[in-house]
Every structure is written in structure tokens, then in C-alpha cells.
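In: Fold the stuff below for me.
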Amino acid sequence: MSTDRTVSSAAGRSRPGEPVYLVFSDVDETLIHCKSLLDFLDHYFAERHGSRGRRHAAGVRARLAAATAAGMARDEANALYYRAWRGEPVADVWWAGRRWYADRRATGGFFVDATRAALRRHRADGAELVLVSGSFGAVLDPLAEECAAAHVLCTLPEVVDGVLTGEVVGEPVIGEGKRRAVRALLARHPHVDPADCHAYGDHVSDLPMLLEVGHPTVVGESTDLLERLRAARRMSPA
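Out: You can find the predicted model right below:
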């Protein structure tokens, strides 16, 4: 089904104040080319703690790489990542996220242009954009503002007395966590039919999210994801 036909059928069912449909987009290597969590890890700890921070970030990367190679599930690796932030002041982290975003945005080649263009078309058609990511607000908030995303579904780091504890609130928004987050948002929009909605992802961990909508798109060439979602539209990230 083309975007135009989707809008035509959905618009007839929507009510005033309701989006025509929702568009769910993964972020890393779907909307932007980099892995935001790792890139921001390097940026923040080098900026705030200098050489000690660079060593800390390198150690976290090494532990994550070893855990992933040993078969650790992606949601568990996501939780392991957040433990690296224990003791950091949340306000400093959030302001650093805006500086990181401005730096990366200014270098060019930051966005996956095909995805960004598709999301713009959806918004012009009356859809609401939803970013769905295992990343966190420090990284995602400025991106959501620039893309005019109506919602951000993401992992929530725990904060006590203004300091990150290294734990997360609830479950990481990875894999089945993405499915549950998408379903919860759809439940808040009862006049939106999931069959009219779109979703974009690049990795097999996005599959639960992609299966929740009528129009999934695979960004890139993930063999695992394409094998499991043969009917999906394919889009090159170049």
C-alpha cells in the first residue's frame, strides 16, 4: 500500500485532534548513521573527565564488546551500558547531550537522509512521529525537537537527588520492550488503526516493533531482519 492510499483510508477514520496515523522510527543506524549511546559516551566522558574519562569510556566499550561476543542479549547489554553513568549529575549529562548533538549535526552526514525524508513526508500527510530507542533523553531530546517528533519512547535512567544511579526505570526499550512501548502508545490513540501505521528499523531487535504496524520498512541490509519480515519495504541508508 502506498503512502497516499494509507492517508486516504486513515483520514476517513481520524477525529479532530487525532493524528491520521503514527510513524515509529528506531534511531541508531535507522535515522542517524552512528550508534548514539557509544558516540555520546566518548564525547561526555572525554569532555568532563579528560584522559581519565577517555579511559573509562574505552573500558565500557571493551566490556560491552566482550559481553555481546559472548552472547549477551541486547537488552542486557543496554542495561550494562547505563551502569557506566553511575554518579554523573543528570543536568550536566543533559546539557552535554545538546552540545554533542550540535557538534555531530554540524559535521554533516549525521542523518540517514532517506529515513529523514520519509518521516518528513509522513508528517506532511498528517502523521505523528514517534522515536523508539534504547537510548535516553540526553541524546534523543534535541533530535526529537529537530525532527518534530510528537513522542519519544526510550530507556529511562534512574535519577536520585539529581545524580544518575546507573540503573534504569522499568525495562530498556529494546526488542520486546519496543513492542510493549508501541502498544501502550497505540492504546492511547484508539482512533488510530495500527494497520495504517508505519515503522522503520534496521536490526532484528526492531522486529517486535515492526510487527505492530501495517507498513514496516527495513532500513539497510540486515539479513536476519529481512528473513523474518519478507513483506517489508526495503530502503537503502545511503
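In: C-alpha from now on. contacts and neighbour counts both.
Out: Fine.
In: where along the chain do the strands fall?
Out: 22-25, 128-133, 151-154, 156-160, 163-169, 198-201, 215-219, 233-235 (DSSP state E).
In: so what does the first one touch, helix or strand wise?
Out: Read that as strand 22-25. strand 128-133, strand 198-201 (3 or more CA pairs under 8 Å, 6 or more residues apart in numbering; DSSP states H and E).
In: hey, which helix is longest across this protein?
Out: Longest among the helix segments of the chain by residue count, using DSSP state H, is helix 36-69.
In: and residue 198, what is it in contact with?
Out: With contact taken as CA atoms under 8 Å, 6 or more residues apart in numbering, residue 198 is in contact with 22, 23, 24, 213, 214, 215, 216, 217.
In: for comparison, sequence B:
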Amino acid sequence: MPDPSGPAPRRLVFSDVDETLLSGKSLFDFLDFYFAGLHGADGARHAARARRRIAALVAAGAPREVGNRVYYEAWKGERLDDVTAWGTDWFARRSGTPGFYVPATRAALRAHRKAGDAVVLVSGSFPAVVDPVAVDIGADHVLCTRQETREGILTGAVVGEPCIGEGKRRAVRKLAECYPDISLSDCYGYGDHVSDLPMLSAVGHPVVVGGSRELVAEISGARVLPATGPV
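Out: As a prediction, the model looks like this:
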């Protein structure tokens, strides 16, 4: 929600996270990091099984939304406090390594913040992973998939719909309603995959990170940023 005590932003800037702001797939990296770290060899095998199941779905043509829900099923029975604490540790370890962030996107978001824009992270990932990133880059909002819990234990389900595909578009539009003086036609969006198209098509200034041919073909005149190397 907007901060009534602060200055109103000029625009909203929406950015995907994995392979747009971060160079890798944080969802899978954290899956391995957590389960192997907390549960040892059994946890590593559990994470590997989840990865294989999702890979099979993708190979069969299942949409990312389906794979996203299957991913969260792997977390059933874990304590939310443990997952959150390990997310903080994961970020502390990974963020110090070269290439953690996509340089061009990181620089672009810095420039947006300096210009008085509000930065919003929009991700199919979940708070344990996204929140530390948001704090580090100074994001104003996080729109992401939320896991269902019961008495502090993850159920393996998500609350509402995953923040992916059309879910991203709906989340973007819902947040924009909180800023009635800002038109989405004046706002920016950053994404790397065709599943980001609903979000990118909701804003007036879409930016494709990495130059996906499929995504560029869908968005006429979109700006393209490199996914690797210097800005």
C-alpha cells in the first residue's frame, strides 16, 4: 500500500525477479539450499524429485502456473519460521557472489528510484526469497505467490492464484488502483519470459531483459536490456 507519509511516486515500475533482476532461478536454487541444508541427503533427494516432476510437466507443455503450484507442494510440512530464516541466510550467502543480479536491470531500477518512481517486485517466487531482495534494492512493494499456512506449518497450497502469467497482470492492476493519480500507460515493466507478457502488456513502457525472441515478437517496440555483462 502507498505510504501516506512519503512523497507520491511519479510512476510505478514493475519488475519480474528470476532471470530478470536476478541472474538465476532463485526458486530452484533456494529449494536445493533449504532442503539439503536442513534435511541433509533425504532433503536433497526430495528437492531433486520435485525438480524432476516440474521438468516433466514443462516438457509436456504444462503452463508455468501449473509448475508453480507443484513447486509449492514440495514445501508441505515445513515450518514457515524455518523457511523464512533460511531465506535470509540464502540471500546473505548468494547476494555476495558475482553475477547475482542482472547488471542492466539493477542499474535501471536504481535510476527509477532516483527519479522518484516506486519499484515493485512481481514474482511467482515467495516472500522468504523475494523479501530480502526487495529490502536490498529498496523496492516499495512485493507482489508474489503466498503460501498457505496452518499454525505456522506450510500446507503445500498457495493463497489465491500464483503470481505468474495472468496472475501478474491482475496483481499489477490491483496495486495500481491504490495510486489513482498514476496511469499504467506511464508505468514501466521488466520481464524476461513470455509468461511475463500479461504484466508487460499492462504498462505503457515494457522492457524485455535478455531479448527473448518470443517475447519481443509479442511486444512491438519494446526496449531490450542484456541479461549478462556490463550495462
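In: hmm, back to that, adding distance to residue 71 of the first structure, write the strands of the first structure out as JSON lines.
Out: JSON lines is the format used below for the strands of the first structure (distance: least, CA to CA, whole Å):
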{"stretch": "strand 22-25", "distance to residue 71 of the first structure": "26"}
{"stretch": "strand 128-133", "distance to residue 71 of the first structure": "21"}
{"stretch": "strand 151-154", "distance to residue 71 of the first structure": "23"}
{"stretch": "strand 156-160", "distance to residue 71 of the first structure": "24"}
{"stretch": "strand 163-169", "distance to residue 71 of the first structure": "21"}
{"stretch": "strand 198-201", "distance to residue 71 of the first structure": "22"}
{"stretch": "strand 215-219", "distance to residue 71 of the first structure": "24"}
{"stretch": "strand 233-235", "distance to residue 71 of the first structure": "28"}
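In: So for residue 79 of the first structure, which of those strands sits nearest?
Out: Among the strands of the first structure, the nearest to residue 79 of the first structure by CA to CA is strand 163-169 (7.0 Å).
In: now the angle from that closest one to strand 156-160?
Out: Angular relation of strand 163-169 of the first structure and strand 156-160 on a 0 to 180 degree scale: 140 degrees, by axes from the mean of the first three to the mean of the last three CA atoms, to 10 degrees.
In: What range does strand 163-169 of the first structure cover in the second structure?
Out: The alignment of strand 163-169 of the first structure onto the second structure (TM-score structural alignment) spans residues 153-159.
In: Next, the mean deviation of the matching stretch compared to the first structure.
Out: With mean CA distance after the TM-score superposition for the first structure, stretch 153-159 of the second structure departs from the first structure by a mean of 0.3 Å once superposed.
In: got a list of contacts for that stretch?
Out: 69, 72-80, 145-149.
In: if you look at these, which of them are in helices?
Out: 69, 72, 73, 80.
In: Give the equivalent position in the first structure for the second one.
Out: Superposed on the first structure with TM-score structural alignment, residue 72 of the second structure falls opposite residue 82.
In: Next one: the residue nearest to its match when sequence neighbours are not counted from residue 136 of the first structure, what distance?
Out: Closest residue in space to residue 82 of the first structure, ignoring its immediate chain neighbours: residue 166 at 5.3 Å, by CA to CA, 6 or more residues apart in numbering. Residue 166 of the first structure sits 13 Å away from residue 136 of the first structure, going by CA to CA, to the nearest Å.
In: and for those two, which residues touch both?
Out: Taking CA under 8 Å, 6+ apart as the contact rule, residue 166 of the first structure and residue 136 both touch residue 157.
In: So these two - more neighbours on which side?
Out: More neighbours surround residue 136 than the other of residue 166 of the first structure and residue 136, with 21 against 18 (other CA atoms under 10 Å).
In: rewinding a little: highest average neighbour count across the helices and strands packed on strand 22-25 of the first structure?
Out: Of those, the one with the most neighbours on average (mean count of other CA atoms under 10 Å) is strand 198-201, at a mean of 28.
In: Counterpart of residue 89 of the second structure over in the first structure?
Out: With TM-score structural alignment as the criterion, the equivalent of residue 89 of the second structure in the first structure is residue 99.
In: just residue 26 of the second structure next, same as before
Out: By TM-score structural alignment, residue 26 of the second structure lines up with residue 36 in the first structure.
In: how close does the residue nearest to its match when sequence neighbours are not counted sit to residue 111 of the first structure?
Out: Leaving aside its sequence neighbours, residue 36 of the first structure sits nearest to residue 28 (CA to CA, 6+ apart; 6.2 Å). Applying CA to CA, the value for residue 28 of the first structure to residue 111 of the first structure is 10 Å.
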